[in-house]
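Peer 1: Fold the following.
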Amino acid sequence: MIKWNRSVIGGLAAAVLVMGWTVPGWGQVFGKNKVTRTRFEWSYIESAHFDIYFINGEERLARIAATMIEDAYEQISADLRHELSARVPVILYRSHNDFEETNVVLDLVSESTGGFTEVFKNRIVVPFEGSYKKLRHVLHHELTHAMQFDMLYGGILESLLTRQYMFRMPLWFAEGMAEYESVGWDTEGDMIMRDAVITGYLPPLQQLQGYLVYKGGQSFFRFIAQRYGSDRLAQIMAKLKKSKDVEKSYKAILGKGLEDLSKEWHKSLRRKYWPEIAARREPDELAKRLTDHKEEGAYLNRDPAFSPYGDKIAFLSDRSGYKNIYLMSAIDGKILKQLVKGEKQGEYEEMHWLRGGITWSPDGEWIAFVAKSSGGDVLYLHQVRGRGVKKYTFDLNALFSPAWSPDGKRIALVGIKGEVSDLYVAHLEDGSLERLTHDRYDESDPAWSPDGKRIAFASDRIPEPEPSAADLLTGSYDIYIIGSHGLGIGGQGKSAIRNPQSAILRRIAASPSDDRSPTWSPDGKRIAFASNRNGIYNLYIADVETDSVAALTNVLTGCYDPEWSPDGGKIAFTSFREGGWDIFVLRNPLEKLLKTMPAPTAWALEADTVRTVYGDLKETEYENCKVQAYRPKFSPDIVNAMVGYSSYAGFGGQAVVSVSDVMGNHRFSFNTDLYYSFEDSDYQLVYYYLRRRVNLGVSVFHNKDYYVTRNYDWFSDRVYGGGVMASLPISRFTRLDFNVLGMGIDRQTYGWNPEKKQTRLLLTGLSWINDTILWGQTGPVNGFRSIASLDHSPDIPFNSLSFNTLSLDARRYFRVGRNYTFVTRYAGGLSWGKDPQAFFLGGTKNWLSPNYRRTDVWEVENLYFAHSDAPLRGTDYYEVSGTKFALINAEFRFPLVRYLVMGWPLGITLGNISGVLFADVGGAWTEDEKFRAFRADESGLPSLVSLKAGYGFGARINLGIAILRFDMAWPIHERPLRTRYYYFSLGPEF
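Peer 2: A predicted model of the protein is given here:
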């Protein structure tokens, strides 16, 4: 994944932020939070081409990573015919939870992000998630990006000064190449492309979006390599380096543009996948569908878990936009209850949908699952009928896949500690943790036998007690059985493997393919599991005693997460179809076993399934590398400057310089606009310290601006001062901000009666911020966000302003259907003291060519310290003012135009235009005024007094570079009601 550092993309963002500190509410910014829970101590080792940074104690993991990435470099360098021009930093985290705390980029890192490469400093950042195979894949993928950036952008300073970074590769090109380089082709990619081709949602190459950017792009690069030769990749990249145009590069090398190549690619996919329709079956043809992701507006319905009586199924779904746990009927799929609301509070920040798992207590009163909380991974026990919750925490870096024992006293799970993933058993009575395996192989999906004496699980281990780096990458996932106390199990022979604790692990139905997600039959004689033995994940059933295996399904896309019902009469599973995941129930599985194994897919028979060669990996190559302690090393994020000269004003110039260390914990930004003299220039310096949980910031600034009002008054303001900021994130969704700002304003008026006026201010602010929203194309579509703030400015010498201000802004977004949202917003505030602040209402934010109702807003107390709130459509800017205010907005947002193609003379195409119906009502008043909402007019009808109100409709379109809004409003407070207001504005919806 590519990450464009927000602190760089925003070039002038620091300057804007500092300028924002000169207005009230300068700490009031919506947004979710990155929580730094651990103060990491770092070290690093140097390989031939990379600096591998690792958390102290994870030296062994770093040496393995160094071996992997150097091996990947040899292959990518040969493929692209390019060598790195500089050393590349590789930052390695010991778990995904730690990885999400990174400050290399300021964006939030989601659970689905496997790693990223930051563009401007070419830093590779990856987590270890228990699997060395996955670590190798992610390192190879991200190194491909680093090689791309090195080829196209060159060194840091060269790129920044020559603006090469303004060219961005299309995502299908960047991500597709990285996926193809790292794995060639794989089961997941084949499933997604087969589904997209057969069900008809595969767009042209240039229109790939979402996960198709990765897998569609990967498929296209594979197609190019197979049809035109693998050497063309290096030629295309070399051409792209010069042209900075993907279309021209393909035409120059292949003689065809992207449109023609896309058509060829589509045709080849149809020839490949359409014959599969006759050879395989849809999930609906062999099992009953219980969910429908398209109808529900969801992407995933996964992890089905039968209740002990078999009449209910608990499962994970994102049908609300958030990942929640639901309870449904096992008969018809009717939703009975929402058990857990995820991703809205600190207890359930992430629901681990990629490696989750839900399990029931034997009495059916509780479910157990693992979720990330504000303090790390937690094993939750959640009452089904009530609201009781129990929490278990362990000294592990990550937790996955819980499974409740038949006696109800223990839960098996997978945990990551250090550089290993192992199988554990948690004892619920005392909270103790027992370790069943202790090795460097990956474990997943534990399942208890019905008698509670054995645990089946999937692992990529091989019969080697001390695996090498190469061994960790060559083993396929098989199903193993272990005693629940690490005791030996019968079955000595070639299927038996002895672990370091001398427990016997019995391998079941071994194959060179990947076998995952075992589930026991109620009699304990069989195990059902998912396997890609034919190139597609299907369900199989193995006899525990004889090791014989029979196929249960032969589907087009794939079957995952099998779960055997307590009575043995059903198996629930998930399947990918039409771009999403659904849950099915197959009845009488033992009566429906296939007589023959499913035929292999075309790609399963090909030789390029894995392009990398693991045999040359030698972990000992970096065994003696010197471990060095990390010291902050600073380098520029952005350098942008220009200088000019005028015979009237002399020299002038602008500059933006942003600098940070490798980890991103220390960030400096300096911005200046030099003009005529030092006193007439603008300059700001900001420093952020992000290493601890409390984020700290310091700023000093000076700005000089000249104004001409609508009354042709001419004046200048010199604004200077400094501030400090502290932000404490409670969780991803809630934080507390504290700010102190000291500033002075020197106003000089010009004209017939010039005068000078000085104003001083010491402002402290405290804000409580909550944000759980989900974004759509033009604004939030679901969730809640609020800011409650208290500002205090004491009376200090030298003509100061003294006031206290309390304000609230709360917004609730109700998703009432797919792409339909109802929004309510409540805002209010009051100010008191010697110089109470003014609240101005009217118009809409970022109004293009606005109308102003008043002209006294240029006073110092109004220009710099007044609050301006909107929208209040049906009014002009600053139409309403007072020291107290209330504002209510209601909107219904809906799809207006999905796709519009215009003919002559415009010849343009527009899509995804959303509509809105709205109503706004608000008012402002002072301490001396009595609030009065209504009074009777001359005709006896109620008329608004202290309030203004409007209603109307509008449209929004995302233009890519900005969101354009149009509103037409009718004011209710004006008579006649025929008056209309038109608003064109920019920016997202509130």
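Peer 1: use CA for all of it now, contacts and neighbours both
Peer 2: Will do.
Peer 1: Could you give the number of residues near the closest residue to Lys3 other than its chain neighbours?
Peer 2: Distance criterion Cα to Cα, 6 or more residues apart in numbering; nearest residue to Lys3, sequence neighbours excluded, is Glu118 at 4.8 Å. Using other Cα atoms under 10 Å, Glu118 has 21 neighbouring residues.
Peer 1: Hmm, Val8 and Glu118 touching each other?
Peer 2: No - counting by Cα atoms under 8 Å, Glu118 sits too far from Val8 to count as a contact (10.7 Å).
Peer 1: Contact partners for the residue positioned nearest the centre of the chain?
Peer 2: Centrality entry for the chain: nearest residue to the mean C-alpha point is Ser110, 3.7 Å, by Cα atoms, centre = their mean. Listed by Cα atoms under 8 Å, 6 or more residues apart in numbering, the contact set of Ser110 reads Glu100.
Peer 1: now Tyr180: how far from Ala196?
Peer 2: 18 Å (Cα to Cα, to the nearest Å).
Peer 1: In terms of neighbours, single out the busier of the two.
Peer 2: Neighbours around Tyr180 and Ala196, counted as other Cα under 10 Å, are more numerous at Tyr180. The numbers are 24 against 20.
Peer 1: tell me the contacts of that one?
Peer 2: Gln218, Ser219, Phe221, Arg222.
Peer 1: quick one: the last one is in a helix?
Peer 2: Put plainly, it is Arg222. Yes - under DSSP: H, G, I helix; E, B strand; the rest coil, Arg222 falls within a helix.
Peer 1: Burial check on it, number of neighbours?
Peer 2: Arg222 has 23 neighbours, counted by other Cα under 10 Å.
Peer 1: now do the second one
Peer 2: When neighbours are defined as other Cα under 10 Å, Ser219 has 25 of them.
Peer 1: surely it meets Met177?
Peer 2: No - if you go by Cα under 8 Å, Ser219 and Met177 don't touch, sitting 9.3 Å apart.
Peer 1: measure the residue nearest to Lys3 to Ser182 for me?
Peer 2: For Glu118, the distance to Ser182 - Cα to Cα - is 18 Å.
Peer 1: One more: Phe306?
Peer 2: As for Phe306, its distance to Ser182 is 38 Å (criterion: Cα to Cα).
Peer 1: Alongside the first, I'd like the structure of this one:
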Amino acid sequence: MKKIIIGLLLLSAYILPLEAQYFGRNKPNYEKFDFKVKASPTFDIYSYLDNPKLLDGIAARAEEWSRLHQLIFKDTLKPENPMVIYNNHADFQQTNTIQGRASIGTGGVTEAFKNRVIFPLSLTNAQDNHVIGHELVHAFQYHLIINGDSTNLKNLSNLPLWMVEGLAEYLSIGAKDAHTSMWLRDAVANDDFPTIKDLQNPKYFPYRYGQAFWAFVAGWKGDDIIRPLFEETAKYGFEEASKRVLGISVKELSKLWIANVQQHYKPYIDTEREKIPGRKLVGEKNAGSMNISPAISPNGKYIAFLSEKSIFSTDIFIADARNGKILGKISSAVRDGHLDDYNFFESTGTWAPDSERFAFVGVSKGDNVLVIKDALKGKTLETIRFPELPAFGNPAWSPDGKTIILSGLKEGQTDLYAYHFKSGKLEQLTDSPAAEIQPAFSHDGSTLVFASDALQMNGHTQTGDWHFNIAVMDMASGKIDYLPLFEGADNLNPL
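Peer 2: Now for the predicted structure:
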């Protein structure tokens, strides 16, 4: 019997192109991992992480999420529920715990038969916390239905994807989420908000719209409605469950939901169709339907960006910054066969100060590598592997061209590293359990700005929000200051 797997895909627009990127490829297995087991009251945690303090923290988070989910599902996981943790995403992509291949867009999976929760550590504490909370919802969903008095494995097929994934998002993020709000506001502004039946269409991303649905229903009826509605849907399908549990038809429920969302978002939308500032340089007419991670060259002439214009792969293209004309490919998944993947969920590329070379992070033989290309010719100039730092992202080229800064993930801790071209050596700039990501140089190279959750390290709850602040490092002294901007918000992507 085929395994039923529900995975966490982080960014909606990346799903189809990323899956297409693996066309014709097999799952790579480059390394063997020496897993050891850490037992907690609920979980057997399989890990090869050499960071006992962090592992204790992960176990504590998992136990707290389990306690919170028990209150909703009124169910308890069996002791020794397996949890498998990989040190980074490149390692996770080699997993043999599931059938099929884990794409770069998969943040974690939970498989039904053994109820195993499997995920890689990421560059940020916030993402790790979210994935644990999200995947443990799936563990409770499986346990409830497969071991129910009147349900079994077959009943999982009655549950629509938007309901399953939406609930995992609602219970791990909450009712309010900026990303979901952007999706909903855009749908209302463009008169394209779906009915509940429309949610079967993959056009409507199940994670975001499913989360919004559960926020609406739970806001209306309270969280106590979650288990009976979920369980009855598994038994009879959603249409019948809506009548039995909510007392109304799906059609009536859709009307209430749509009216509620429109009432909330319309005050934030102009009466006339909104005009997007600026002009479109790259779009479906000259590239693909997904064009992301733009990086403009220092001389202002070129834009490097990722696109699935090639249909069967997501490639790095270069375009004229004045008119959007596509000038060629910097890197191609087909042409660059030595690369298994691009690590662009946690990275953007970076230009050399001469505007002729472009560097980005790839995945090769189970590790991240720094790839340097001739931007216009697409020729690989150098592929740099760091044995002491197998996972990294967010490269930033210094204005003098001598250094590239990286956010490196080592034993679950994200720090900033400097790669010096002349010596070929990697220098660690920070050493903190806080996540330090998205570095960018000042124009003269004297300071480095980046996003950090250091101010959130103290005083947060196990499942609480992790917010980012902008930090400024003096490159001469290494001194770091944190800017008091928008307290309680995520301050990201400094330029």
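Peer 1: Now render the contacts of Tyr180 of the first structure as a markdown table, adding distance to Lys288 of the first structure.
Peer 2: Below are these laid out as a markdown table (distance: Cα to Cα, whole Å):
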| residue | distance to Lys288 of the first structure |
| --- | --- |
| Gln218 | 33 |
| Ser219 | 32 |
| Phe221 | 37 |
| Arg222 | 36 |
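Peer 1: which residues in the stretch 251-400 of the first structure form strands?
Peer 2: Ranges of strands within the stretch 251-400 of the first structure are 288-289, 301-306, 312-317, 324-329, 335-340, 359-360, 366-373, 376-383, 389-392, 398-404, based on DSSP state E, counting those that start in this stretch.
Peer 1: Any chance of those in CSV with mean neighbour count and distance to Met169 of the first structure as columns?
Peer 2: Converted to CSV, the strands of the stretch 251-400 of the first structure look like this (neighbours: other Cα atoms under 10 Å; distance: least, Cα to Cα, whole Å):
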stretch, mean neighbour count, distance to Met169 of the first structure
strand 288-289, 20, 41
strand 301-306, 27, 33
strand 312-317, 25, 33
strand 324-329, 22, 36
strand 335-340, 16, 40
strand 359-360, 26, 44
strand 366-373, 23, 34
strand 376-383, 22, 36
strand 389-392, 13, 45
strand 398-404, 26, 35
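Peer 1: closest to Phe173 of the first structure out of those strands?
Peer 2: Closest of the strands of the stretch 251-400 of the first structure to Phe173 of the first structure is strand 301-306, at 30.1 Å (criterion: Cα to Cα).
Peer 1: In the second structure, what range does the host helix or strand of Phe668 of the first structure match?
Peer 2: Phe668 of the first structure belongs to strand 666-675 when assigned by DSSP states H and E. Following TM-score structural alignment, strand 666-675 of the first structure has no partner segment in the second structure.
Peer 1: distance of Asn703 of the first structure from Ser716 of the first structure?
Peer 2: As defined by Cα to Cα, Asn703 of the first structure lies at a distance of 10 Å from Ser716 of the first structure.
Peer 1: What about the counterpart of Thr180 of the second structure in the first structure, how many residues nearby?
Peer 2: Applying TM-score structural alignment, one finds that Thr180 of the second structure aligns to Gly189 in the first structure. Gly189 of the first structure: 20 surrounding residues under other Cα under 10 Å.
Peer 1: my read: Gly189 of the first structure touches Gly217, true?
Peer 2: No - contact status for Gly189 of the first structure versus Gly217: not in contact, 10.0 Å apart, counting by Cα under 8 Å.
Peer 1: List the residues that contact the nearest residue to Asn912 of the first structure once chain neighbours are set aside.
Peer 2: Nearest residue to Asn912 of the first structure in three dimensions, chain neighbours excluded: Arg898, at 4.6 Å (Cα to Cα, 6+ apart). Applying Cα under 8 Å, 6+ apart to Arg898 of the first structure gives the contacts Gly911, Asn912, Ile913.
Peer 1: Now name the helix or strand holding the last one.
Peer 2: The secondary structure element spanning Ile913 of the first structure is strand 909-925 (assigned by DSSP H and E).
Peer 1: looking at the first structure, where would I find the counterpart of stretch 344-353 of the second structure?
Peer 2: By TM-score structural alignment, stretch 344-353 of the second structure lines up with residues 353-362 in the first structure.
Peer 1: Same question for stretch 98-118 of the second structure: list its buried residues.
Peer 2: Buried positions in stretch 98-118 of the second structure, judged by neighbour count with 16 or more other Cα atoms under 10 Å: 98, 101-112, 115-118.
Peer 1: Likewise for stretch 257-264 of the second structure?
Peer 2: Within stretch 257-264 of the second structure, the residues that count as buried by 16+ other Cα under 10 Å are Trp257, Ile258, Val261, Gln262.
Peer 1: nearest residue to the equivalent of Lys251 of the first structure over in the second structure other than its sequence neighbours?
Peer 2: By TM-score structural alignment, Lys251 of the first structure lines up with Lys243 in the second structure. Sequence neighbours aside, Ser249 is the residue nearest to Lys243 of the second structure in space, at 5.4 Å (criterion: Cα to Cα, 6+ apart).
Peer 1: how much space between that neighbour and Glu240 of the second structure?
Peer 2: The gap separating Ser249 of the second structure from Glu240 of the second structure is 8 Å, by Cα to Cα.
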